[in-house]
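# Just a sequence and a predicted model for now, questions to come.
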Amino acid sequence: MPKKLILIIDDDNRNIFALKAVLKAKGFECVSALSAREGFSIMEENENVAIVLMDMMMPDMDGYQAISVMKKSAKMQDIPVLAVTAQAMVGDKERCLSAGASGYISKPINVDELLIQIENFTT
C-alpha cells in the first residue's frame, strides 16, 4: 500500500521547507503547492493525499476559500484539512473549523502538536 501523502499548501517557500524537513524526519512523505489552485491539481491527480496542511493567509485564494472549494468537490471533500495560521487571535480557531477545517494549528508550529493532529486525522 502506498504511503499516505501530506500536502502542504503555503505561499511561503520557507514554511514549506521547514514543514517538509520536520515531517520527512518523522517518516512522512510530503508534496507541496505554493497556491490553493496548485494544491487542487495535486489532489485531483493523486489518490494518496491523506491530509492537507493549509496556510490560511495566502494571496489569490486564502485557506477559507480553498476549504470551501474542497468541500464542494467529490474528489477532495473527504480529505482532512489542518488549518495552519499565524493568526492566533480569539475566534480564529473557531473560524477555521467552521469553514470546514478538520483541525487547527498556529505558527510558530509546535511539532509535537502537529504530529498528534496528523495522526488523529490519518489513522
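Everything's here; your move.
# Please count neighbours and contacts with C-alpha atoms only from this point.
Noted.
# For the residue nearest the centre of the chain, give its distance to Ile16.
The centroid of the chain falls nearest to Leu53 when counting by CA atoms, centre = their mean (1.4 Å). Leu53 sits at a distance of 10 Å from Ile16 (criterion: CA to CA, to the nearest Å).
# hold the first one in mind and look at this next one:
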Amino acid sequence: MNKKILIVDDDPRNIFALKLTLKSRGYQIESCTMAREAIQMLQKDNAIDVVLMDMMMPEMDGYEAIRIIRNTPSISRIPVIAVTAQAMPEDRQKSLDAGAQDYVSKPIDIDQLINAIEKLS
C-alpha cells in the first residue's frame, strides 16, 4: 500500500529533499510550509496517512499544530512524526507530550524515518 505523507516544513529545500527521497520509495507526498495550512489540508484530504511535522516554524510551531490536530475529532487519529533540529532528550519528550507518535531529528536519517513511518501502519 502506498502511504500518503504530508510534509510540513517552513524550508522548501527540506521539503524538496524529503519529497524526492520518499517518492523514490513509493510514497505519495503532499507538502506545505505553514502549520495552519497543514491543518486545513488534513481536514480536506482524509487519505493522508502520516504527517511529518517540522517543530520550529514561524507563526504556529509544530507543538501547537499537533495539539490542534489531537483536539480536532475529524483528524485526531492521524499519526504525526515530529521532525526537528533540536536533538536533546527533552525535545523528544516535548514532541511526544504534544501528541506526536514519533520523533526524528535533523539531519534526517532516512532509514530511521522510513522505520518510523512503517511502524505507524
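Good, I have the coordinates. As the structure is a prediction and not an experimental result, all values here were calculated from the model.
# The residue nearest to the centre of the first structure corresponds to which position in the second structure?
Using TM-score structural alignment, the equivalent of Leu53 of the first structure in the second structure is Leu52.
# just to revisit the earlier point, any residues in contact with both of Leu53 and Ile16 of the first structure?
Taking CA atoms under 8 Å, 6 or more residues apart in numbering as the contact rule, Leu53 of the first structure and Ile16 both touch Ile8, Ile9.
# Strands along the second structure, start to end?
For the second structure, strands defined by DSSP state E occupy the ranges 4-8, 28-32, 50-54, 80-84, 102-105.
# What angle do strand 50-54 and the second one make with each other?
For strand 28-32 of the second structure and strand 50-54, the angle between their directions (axes from the mean of the first three to the mean of the last three CA atoms, to 10 degrees) works out to 40 degrees.
# returning to what we had before: for the match of Leu53 of the first structure, give me its contacts.
Leu52 of the second structure is in contact with Ile5, Leu6, Ile7, Val8, Val80, Ile81, Ala82, Val83, counting by CA under 8 Å, 6+ apart.
# Make JSON lines from the strands of the second structure and add distance to Ile68 of the second structure to it.
Converted to JSON lines, the strands of the second structure look like this (distance: least, CA to CA, whole Å):
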{"stretch": "strand 4-8", "distance to Ile68 of the second structure": "15"}
{"stretch": "strand 28-32", "distance to Ile68 of the second structure": "17"}
{"stretch": "strand 50-54", "distance to Ile68 of the second structure": "13"}
{"stretch": "strand 80-84", "distance to Ile68 of the second structure": "12"}
{"stretch": "strand 102-105", "distance to Ile68 of the second structure": "17"}
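# for these, which one sits closest to Gln112 of the second structure?
When the strands of the second structure are ranked by proximity to Gln112 of the second structure, the top entry is strand 102-105, at 7.4 Å, counting by CA to CA.
# ok so, going back, take the contacts of Leu52 of the second structure and map them onto the first structure. Which survive?
Here is what carries over to the first structure from those, by both residues aligned by TM-score structural alignment, their matches' CA atoms under 8 Å: Ile5, Leu6, Ile7, Val8, Val80, Ile81, Ala82, Val83.
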